[in-house]
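Trainee: sharing a sequence plus its predicted fold:
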Amino acid sequence: MSLEKAINNNSIRAVDLFCGAGGLTRGMINAGIDVVAGFDVDFQCKFPFEFNNRAKFIEKDVSVLEPGEIRTHLGHEQYTVLAGCAPCQPFSTYSRSTQKKKPERDKRWDLLTSFEHLVSSLVPDFVTMENVPGLEDQKVFKDFVKRLKKLHYFVDYKLIYCPDYGLAQTRKRLVLVAGLNHKVVIPPPSHKKSQYKTVKDVISHLPSIKAGEFLTSDPLHRSSKLSEQNLRRIQASAPGGTWLDWPEELRAECHKKSSGETYLGVYGRMKWDEPSSTITTQFNGYGNGRFGHPEQDRAISLREAALLQSFPENYQFFSDPSNIGLGHIARMIGNAVPVLLGELVGKVIVDAVNSDI
């Protein structure tokens, strides 16, 4: 049976918790799932979530969310999905490296516990979440998986290297999908290394702009200004190179110390023929990572980062082009679940439904 026929005959309705600007939602919609609502504490995500996805945005902290508020949106469809990609900061490599040997429990970890409680109360047909790889080793995640199995969910989770699935970005993520009375299977990689999408594949078609400028026809294609010092630095940078390639006078004082030699990824240019580095919330700053454009003397633009996160090129993040805060839009883009990952989990769920037909 074709995917189109299966979708037409079987309504799959989803609610996206921690929805942000809608990366996961957009991906699930692309896969054929009807995402009707999203919850998030960041009110600035309301416009992009609703405008691009025709779904309702509810500004609310998931930790105080009642099951009935979600049930209202899920209704009584044949199949229901609850997605909960909680903020990843407590589980990131950087966060864990800066904690003491025996850290106190981070309160943000409780967001996953809150999600678990909502799943236990609602028992939707499908559950999905995505987070950083470090979460897999945490007790809070292991307890979550045990709870899902106790509720009789089939559970599959996998550490995913995103280029293996068509994303032009070296992001690694932990992806989980669970099905109630439905066997779910996260598929093997779809791309070999020789098939990886590259920075050139994704952003080379965009018009050139200078640091601090934007494209009139697409105000999202704008980059941050550069100081005179940083302009000289990026001019001295080669794609894939490091600040060690610079003349001595351009190097930052902190990099001249022995401890600074470990931070070779900052102030770097991307390479055209490789996937980009992981897009973080600070990609708009040239000095914050390997976020320099491969050729142009600037950091990548907001649009370029959104494309590397696999958002459609017409995805809008603001309603007023004259009032754009680069910082908060960069945060929305960097925090988003890549759309292609949303499509991946959406297809896993649709395939599980189709297998029953």
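Mentor: It's in.

Trainee: okay, CA-based contacts and neighbour counts for the rest of this
Mentor: Noted.

Trainee: what segments of the stretch 251-357 of the chain are helices?
Mentor: With DSSP state H, counting those that start in this stretch as the criterion, the stretch 251-357 of the chain has helices at 253-256, 302-308, 326-335, 339-354.

Trainee: nearest to Tyr263, of the ones you listed?
Mentor: Of all these, helix 253-256 sits nearest to Tyr263, with 7.7 Å by C-alpha to C-alpha.

Trainee: how far is that closest one from where the chain is centred?
Mentor: Between the centre of helix 253-256 and the centre of its chain there are 32 Å (C-alpha atoms, centre = their mean, to the nearest Å).

Trainee: circling back: any chance of the helices of the stretch 251-357 of the chain in JSON lines, with distance to Ile7 and mean neighbour count too?
Mentor: Conversion of those to JSON lines gives the following (distance: least, C-alpha to C-alpha, whole Å; neighbours: other C-alpha atoms under 10 Å):
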{"stretch": "helix 253-256", "distance to Ile7": "55", "mean neighbour count": "12"}
{"stretch": "helix 302-308", "distance to Ile7": "27", "mean neighbour count": "26"}
{"stretch": "helix 326-335", "distance to Ile7": "29", "mean neighbour count": "20"}
{"stretch": "helix 339-354", "distance to Ile7": "8", "mean neighbour count": "22"}
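
Trainee: can you tell me which of the ones you listed comes nearest to Thr198?
Mentor: Using C-alpha to C-alpha as the measure, helix 302-308 is the one of the helices of the stretch 251-357 of the chain that comes nearest Thr198, at 9.2 Å.

Trainee: now the terminal residues of stretch 78-97, how far apart.
Mentor: Stretch 78-97 has an end-to-end distance of 45 Å (C-alpha to C-alpha, to the nearest Å).

Trainee: distance from the chain centre to that stretch, please.
Mentor: On C-alpha atoms, centre = their mean, the centre of stretch 78-97 falls 10 Å from the chain's centre.

Trainee: go on, stretch 28-45?
Mentor: Here stretch 28-45 shows a centroid-to-chain-centroid distance of 13 Å under the convention C-alpha atoms, centre = their mean.

Trainee: residues making contact with that stretch?
Mentor: Stretch 28-45 is contacted from outside by 7, 11-21, 25, 49, 53-62, 73-74, 317, 332, 342-347, 350, using C-alpha atoms under 8 Å, 6 or more residues apart in numbering.

Trainee: then this one, side by side with the first:
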Amino acid sequence: MNENTPHISAVDLFCGVGGLTHGLVRSGIDVQAGVDLDPHCKYPFEANNSAPFIERDVNDLSADELNSYLNQGDYSLLAGCAPCQPFSTYSQSGRSKKRGLDWQLVLKFGALVRELQPDLVTMENVAQLAKHTVFSDFLHFLKGYSVKWSVVECTKIGVPQSRKRLVLLASKLGTEGLTLENQFGAPIRTVREEIGKLPSISAGEQHKRDPLHFSPSLSDMNLRRIKASKPGGTWRDWDPELIAACHRRDTGATYPSVYGRMEWDSPSPTITTQCFGYGNGRFGHPVQDRAISLREAAMLQTFPRNYKFLARGEQVHFNRLGRLIGNAVPVRLGEAIGDALIEHVRLSTGESVATAPSDRLF
């Protein structure tokens, strides 16, 4: 940490494998702990970040348990991304019971803010959350804070994928500099710039020196399909015998983005939990006849090339790792949030605490 950087101690709720934490640390924020219910997050979180992983359901956390972590600096930050599945366009069916539980986690986050009263709060989530009453309910927990939020297109801050996320910043120090706007204007990063130097592999091949650089095998039909696919194209480019029966129906014709290749010189589509599957979106490699590897997906989420997801000798489980990578906060977004909060604290140092009505500044 630079000696001129204000000492902000943070706890990352719903930390996952550490995307938000890693970004905050890169910006100079002192993350003291990460909390998540999923035991598979422990190794990647702790192997890449100098903070303990607390395996707990956030619903079971008390404010007293977090106080000691938040009191390590001159300023405190409670950060997090409550599970977004109930609001995601990728999972809208069959989730009524789980949806209620996930809403409860958003409100639990708010209740912890109200009880702990940290100097700073940030929440990152899917854009659709802003349309739900649970977000309005969450804002009620922030009484006494200046609050700024907006839906951010991540390409504007240097993330090489099209990904819209709701980002909220809240502070007890006033409004000055409380914005991500100063982080906008980064050059658009492309798929080629992010993953173009990785070694070639075939479908079903795992790279010898990087077990995460592994792409699932393809059926004979899907191998024929990807060979017929153009970067940025759709299955409509194929010969008729390659088109799946479900896409020949009128209802299927509205889903042109499945079975597609990425384009080298554009950002990738949104990396989802099923990003390793060629048939699940435009997740085909731009030139190699395979889906992107798990390592490529992680790098498009702006995890460093050497970010550790697997302990030595641990087997790759595509569904598990795809879920962990796809659900992560892009590291670069976390870094931009951290940069914005540090600049805000610098500008606000020595000024009286002020509050302002919640609005949309950036």
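Mentor: Sure, I can see it. Source: prediction; values computed, not measured.

Trainee: returning to what we had before: quick one, which of the helices of the stretch 251-357 of the first structure is nearest to Tyr153 of the first structure?
Mentor: Ranking those by proximity to Tyr153 of the first structure (C-alpha to C-alpha) places helix 339-354 first, at 12.6 Å.

Trainee: how much does that closest one stray from the second structure?
Mentor: Compared with the second structure after the fit, helix 339-354 of the first structure shows a mean deviation of 0.9 Å (mean C-alpha distance after the TM-score superposition for the first structure).

Trainee: may I ask you to name the longest helix in the second structure?
Mentor: Using DSSP state H to define each element, the second structure has its longest helix at helix 96-116.

Trainee: residues making contact with that helix?
Mentor: So helix 96-116 of the second structure is contacted by 13, 58-59, 62-63, 67, 78, 80, 82-86, 121, 134-135, 137-139, 141-142 (C-alpha under 8 Å, 6+ apart).

Trainee: list the buried residues in it.
Mentor: Buried residues in helix 96-116 of the second structure, counting neighbours by 16 or more other C-alpha atoms under 10 Å, are found at 99, 102-103, 105-114, 116.

Trainee: want to try a markdown table for those residues, with distance to Ala328 of the second structure as columns?
Mentor: Converted to a markdown table, those look like this (distance: C-alpha to C-alpha, whole Å):
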| residue | distance to Ala328 of the second structure |
| --- | --- |
| Arg99 | 19 |
| Asp102 | 16 |
| Trp103 | 18 |
| Leu105 | 17 |
| Val106 | 17 |
| Leu107 | 20 |
| Lys108 | 20 |
| Phe109 | 18 |
| Gly110 | 20 |
| Ala111 | 23 |
| Leu112 | 22 |
| Val113 | 22 |
| Arg114 | 25 |
| Leu116 | 25 |
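
Trainee: corresponding residues in the first structure for stretch 224-233 of the second structure?
Mentor: Mapping stretch 224-233 of the second structure onto the first structure (TM-score structural alignment) gives residues 232-241.

Trainee: sorry, back to before: strands - which of the contacts of stretch 28-45 of the first structure land there?
Mentor: Among the contacts of stretch 28-45 of the first structure, the members found in strands (DSSP state E) are Ile12, Arg13, Ala14, Val15, Asp16, Leu17, Lys56, Phe57, Ile58, Glu59.

Trainee: most surrounded residue in those?
Mentor: Counting neighbours by other C-alpha atoms under 10 Å, Ala14 comes out on top of those with 29 neighbours.

Trainee: what do we get in the second structure for that one?
Mentor: The equivalent of Ala14 of the first structure in the second structure is Ala10 (alignment by TM-score structural alignment).

Trainee: swap in Thr128 of the first structure?
Mentor: In the second structure, Thr128 of the first structure lands on Thr122 (TM-score structural alignment).

Trainee: so where do the strands sit in the first structure?
Mentor: 12-17, 34-40, 56-59, 79-84, 126-131, 153-161, 172-180, 214-215, 218-222.

Trainee: possible to save those as JSON lines with distance to Tyr263 of the first structure?
Mentor: Below are the strands of the first structure laid out as JSON lines (distance: least, C-alpha to C-alpha, whole Å):
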{"stretch": "strand 12-17", "distance to Tyr263 of the first structure": "35"}
{"stretch": "strand 34-40", "distance to Tyr263 of the first structure": "33"}
{"stretch": "strand 56-59", "distance to Tyr263 of the first structure": "38"}
{"stretch": "strand 79-84", "distance to Tyr263 of the first structure": "33"}
{"stretch": "strand 126-131", "distance to Tyr263 of the first structure": "24"}
{"stretch": "strand 153-161", "distance to Tyr263 of the first structure": "22"}
{"stretch": "strand 172-180", "distance to Tyr263 of the first structure": "20"}
{"stretch": "strand 214-215", "distance to Tyr263 of the first structure": "30"}
{"stretch": "strand 218-222", "distance to Tyr263 of the first structure": "27"}
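
Trainee: and of the ones you listed, who's closest to Leu206 of the first structure?
Mentor: Taking C-alpha to C-alpha, strand 218-222 is the member of the strands of the first structure nearest to Leu206 of the first structure, at 8.4 Å.

Trainee: can you give me the neighbour number for the alignment partner in the first structure of Arg290 of the second structure?
Mentor: The pairwise alignment with the first structure assigns Arg290 of the second structure to Arg298, based on TM-score structural alignment. Arg298 of the first structure: 27 surrounding residues under other C-alpha under 10 Å.
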